[in-house]
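# With the sequence up front, the predicted model follows.
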Amino acid sequence: MAINWYPGHMAKTRRQITENLKLVDAVIEIRDARIVKSSANPDIEKICKDKPRIVLLNKFDLSDPVVTNAWIKKLEKKNVRVILTNSLLGKGLNQIKPTLDELFKEKKERLKNKGVMDLTIRVMVVGIPNVGKSSFINKMAKNKIAKVGDRPGVTRNNQWIKTKVGIEMLDTPGVLWPKFEDEETALNLAFTGAIKDEIMDIEELAYKLVEKLTQYYPERLKERYKLTELSEDPLENLDMIGKKRGMVISGGNIDYNRLAVMLLDEFRGGKLGGISMDR
């Protein structure tokens, strides 16, 4: 399944991130906790490598905690500061300021010795589309400065946002990269909504989702859709789910488009429980 989505504004965003790095002290990178590897933009990794960086694993309560903890250990071995967050509910955000203070402890001490008592830390907020950046910024700023949407590509322009905790944030639009390294990465991005559904064959995407869930979380599928058993054939599992949900149309056929929309919505909304697609 060939998937690619790199509209012109993303190339512009990449240039803006590079140009604006000199304006900030640190970078806050937001990833989706369900797809820790797939939601890590390799371009951001290269561009921001010389800046102190905090990685937020957002939507952590939609992920598999065992898998997420394994990712945290792996990232921390690379000296990456990791914080689990749910930016929509504000969970974990109280750890941002102490972590930044620790990163800039020596700098603050130097400035304090020079008589500068209040240091405003300027950070750039980066991440792929639909990962929760706008919700994060709104919670940190305690108002609705950034636009929030459940679709990728809502934030388009850079904007500075002040907070009451001594942090200024430069918001940036969500950005992907021109060529995905493998199909699994592309599919994971599509499953979680980082790629617009409008450019996808969502029926095939739902097939691929059921195929992966059958492999990793068969009991969740059976429990959610009241199936007594699963087939090795994902299409048969799709048919069984469609029948259980009453999506049979004339001639006994399944309304696959309606079924695909339902499956993707329920997966993205956490209705199947905590699930991690990147191992």
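Cool, the structure landed. Here the structure is a predicted model, which is why all the values come from computation and not from measurement.

# Please count neighbours and contacts with C-alpha atoms only from this point.
Fine.

# Name all residues that make contact with the residue nearest the centre of the chain.
When the chain is reduced to its mean C-alpha position, the nearest residue by C-alpha atoms, centre = their mean turns out to be Asp32, at 2.7 Å. By C-alpha atoms under 8 Å, 6 or more residues apart in numbering, Asp32 lies in contact with 39, 57-60, 131.

# Distance to Trp71, secondary structure and neighbour count added to these, as JSON lines?
Converted to JSON lines, these look like this (distance: C-alpha to C-alpha, whole Å; DSSP: H, G, I helix; E, B strand; the rest coil; neighbours: other C-alpha atoms under 10 Å):
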{"residue": "Ser39", "distance to Trp71": "13", "secondary structure": "coil", "neighbour count": "25"}
{"residue": "Leu57", "distance to Trp71": "10", "secondary structure": "strand", "neighbour count": "28"}
{"residue": "Asn58", "distance to Trp71": "13", "secondary structure": "strand", "neighbour count": "27"}
{"residue": "Lys59", "distance to Trp71": "14", "secondary structure": "coil", "neighbour count": "23"}
{"residue": "Phe60", "distance to Trp71": "12", "secondary structure": "helix", "neighbour count": "24"}
{"residue": "Val131", "distance to Trp71": "17", "secondary structure": "coil", "neighbour count": "26"}
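
# ok, structure two:
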Amino acid sequence: MSIQWFPGHMTSARKKAAESMERIDVVIEVLDARLPEASSNPMIRELRLHRQRPCLKILNKADLADPAVTAQWIAHYNAQKGVNAVALSCKKPSDVAKVVGLCRPLAPHRNDRLKPLRMMIMGIPNVGKSTLMNALLKKRVAKVGDEPAVTKSQQILDLSPTATLIDTPGMMWPKIAYDSDGFMLAASHAIGRNAVIDEEVANFLGDLLLARYPALVAKRYGIAVEGLDGPALVEAIAQRRGCRLKGGALDIEKASLILLQDYRDGALGRVSLETPATRAAMLEAHAAMQAAAAAAKDDERDPDADE
């Protein structure tokens, strides 16, 4: 199954973001620390590079992610030109208090009342942008919700006499290129439920967690995980938690939601769904598949080429 989700209002959101990019100094891109690259909208990178705008990458929900993996991502991003990266939780005031100070070195020429620092918060839906906005302003000015795409319009607000802030709606991109990205985004609740099948997402998540964090899974559900795959894990959860339909059959949908919610809430422990190494391996495998598919098409067009 390929997961795609691009609600209509996101087209206008992209247009407005492109217009605002001309008038700002620093892009604050909020990512999910558990899947930093999968949760990074390629359109944001395209827009900011076109305008040559530096970027503060905030790996939000760092308290839910594997700290060792997060450290790898921070080093990965800080090696990029014009990028500063930090791991934090937008729910912690002490973490949020660091944000403006981290942006200022990226635009040192904007640092007084005549030239206030102009920042724009960007990111995919449900990643924590509105929570960050409210925490920076120390009041509720942006809607915060459990469902993706709560914010649907831009807001421009004065943060201080020397700093202004633009909050933008969560933006997806028209086509998710890699299936694994779609599943990671769906597992992390960045994609509307109408675009996914929870059981398939839970099966994907189960496979990944069993491969990387089997001890955490075993501890959470009190089951032996050796030899299990994603679907078998969901069945085991259904058995263990007594998830049954009328007539006694296992309620796989309910068990799937239990696994997904436990991951989203951090009940499993601190886990990361991708690392710089696994990301690189995925991209390499995808490129090899594309090359093989292109070669096969060439052979179909010219069956006598090797004769």
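Cool, the structure landed. Since the structure is predicted, the reported quantities are computational estimates derived from the model, not experimental observations.

# TM-score for the pair, please.
Superposed pair, TM-score by TM-score structural alignment, normalised by the length of structure 1: 0.92. Supporting alignment: 272 aligned residues with a C-alpha RMSD of 1.6 Å.

# if we can go back for a sec, for the closest residue to the residue nearest to the centre of structure 1 other than its chain neighbours, which residues are in contact?
The shortest distance from Asp32 of structure 1 to any non-neighbouring residue, by C-alpha to C-alpha, 6 or more residues apart in numbering, is to Asn58 (5.1 Å). By C-alpha under 8 Å, 6+ apart, the contact set of Asn58 of structure 1 is 30-33, 84-87, 131-132.

# aligned partner of Asn58 of structure 1 in structure 2?
Under the alignment (TM-score structural alignment), Asn58 of structure 1 maps onto Asn60 of structure 2.

# State the distance from its match to Trp5 of structure 2.
Relative to Trp5 of structure 2, Asn60 of structure 2 is positioned 22 Å away (C-alpha to C-alpha, to the nearest Å).

# wait, Met172 of structure 2 sits on Pro125?
Yes: using C-alpha atoms under 8 Å, Met172 of structure 2 makes contact with Pro125 at a distance of 7.2 Å.

# circling back: overlap between the contacts of Asn58 of structure 1 and structure 2?
Retained in structure 2 (both residues aligned by TM-score structural alignment, their matches' C-alpha atoms under 8 Å) from the contacts of Asn58 of structure 1: 30-33, 84-87, 131-132.

# Just the buried subset of these, please.
Among the kept ones among the contacts of Asn58 of structure 1, those classed as buried by 16 or more other C-alpha atoms under 10 Å are 30-33, 84-87, 131-132.

# Next, please give the residue ranges for the helices of the stretch 1-150 of structure 1.
Taking DSSP state H, counting those that start in this stretch as the criterion, the stretch 1-150 of structure 1 carries its helices at 8-20, 42-47, 65-76, 96-103, 105-113, 133-141.

# List the buried residues of the second one.
For helix 42-47 of structure 1, the buried set under the neighbour-count rule, 16+ other C-alpha under 10 Å, comprises Ile44.

# Same check on stretch 278-296 of structure 2?
Residues of stretch 278-296 of structure 2 classed as buried: Arg279 (neighbour count, 16+ other C-alpha under 10 Å).

# What span of structure 1 is that stretch aligned with?
Per TM-score structural alignment, stretch 278-296 of structure 2 has no counterpart in structure 1.

# For that stretch, give me every contacting residue.
Residues contacting stretch 278-296 of structure 2 (C-alpha under 8 Å, 6+ apart): Glu37.

# all strands for the stretch 101-250 of structure 1, in order.
For the stretch 101-250 of structure 1, the strands defined by DSSP state E, counting those that start in this stretch occupy 121-127, 159-162, 167-171.

# Turn those strands into TSV, columns for mean neighbour count and distance to Gly246 of structure 1.
Output for the strands of the stretch 101-250 of structure 1, formatted as TSV (neighbours: other C-alpha atoms under 10 Å; distance: least, C-alpha to C-alpha, whole Å):
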stretch	mean neighbour count	distance to Gly246 of structure 1
strand 121-127	23	38
strand 159-162	16	46
strand 167-171	21	44
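
# So which of these is nearest Leu235 of structure 1?
Of all the strands of the stretch 101-250 of structure 1, strand 121-127 sits nearest to Leu235 of structure 1, with 33.7 Å by C-alpha to C-alpha.

# what stretch of structure 2 does that closest one fall on?
Aligned by TM-score structural alignment, strand 121-127 of structure 1 falls on residues 117-123 of structure 2.

# That stretch vs structure 1, average distance?
Its matched residues in structure 1 lie on average 0.8 Å from stretch 117-123 of structure 2 after superposition (mean C-alpha distance after the TM-score superposition for structure 1).

# Quick one: map Ile166 of structure 2 onto structure 1.
So, by TM-score structural alignment, Ile166 of structure 2 is matched to Leu170.

# on that earlier part again, would you check how far apart the match of Asn58 of structure 1 and Pro148 of structure 2 are?
Look at Asn60 of structure 2 and Pro148 of structure 2: by C-alpha to C-alpha, they are 16 Å apart.

# re earlier: hmm, Asn158 and the match of Ile166 of structure 2 touching each other?
Yes: using C-alpha under 8 Å, Leu170 of structure 1 is in contact with Asn158, at 6.6 Å.

# if we can go back for a sec, could you dump the strands of the stretch 101-250 of structure 1 to TSV with distance to Glu203 of structure 1?
Listed next are the strands of the stretch 101-250 of structure 1 as TSV, based on distance: least, C-alpha to C-alpha, whole Å:
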stretch	distance to Glu203 of structure 1
strand 121-127	27
strand 159-162	37
strand 167-171	34
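
# Of the ones you listed, which is nearest Glu45 of structure 1?
When the strands of the stretch 101-250 of structure 1 are compared (using C-alpha to C-alpha), the closest one is strand 121-127, at 10.6 Å.

# Which strands and helices lie in contact with the closest one?
The elements that strand 121-127 of structure 1 packs onto, with contact taken as 3 or more C-alpha pairs under 8 Å, 6 or more residues apart in numbering; DSSP states H and E, are strand 26-32, helix 133-141, strand 167-171.

# change it to 10 Å
helix 8-20, strand 26-32, strand 53-58, helix 96-103, helix 133-141, strand 159-162, strand 167-171 (3 or more C-alpha pairs under 10 Å, 6 or more residues apart in numbering; DSSP states H and E).

# wait, which of these is closest to Ala194 of structure 1?
strand 26-32 (9.6 Å).

# how big's the offset between the closest one and structure 2?
Counting by mean C-alpha distance after the TM-score superposition for structure 1, strand 26-32 of structure 1 comes out at 0.7 Å.

# if you skip the residues just before and after it, what's nearest to Ile86 of structure 1?
Actually, residue 86 of structure 1 is Asn. It isn't Ile. Spatial nearest neighbour of Asn86 of structure 1, excluding adjacent residues (C-alpha to C-alpha, 6+ apart): Lys59 at 4.8 Å.
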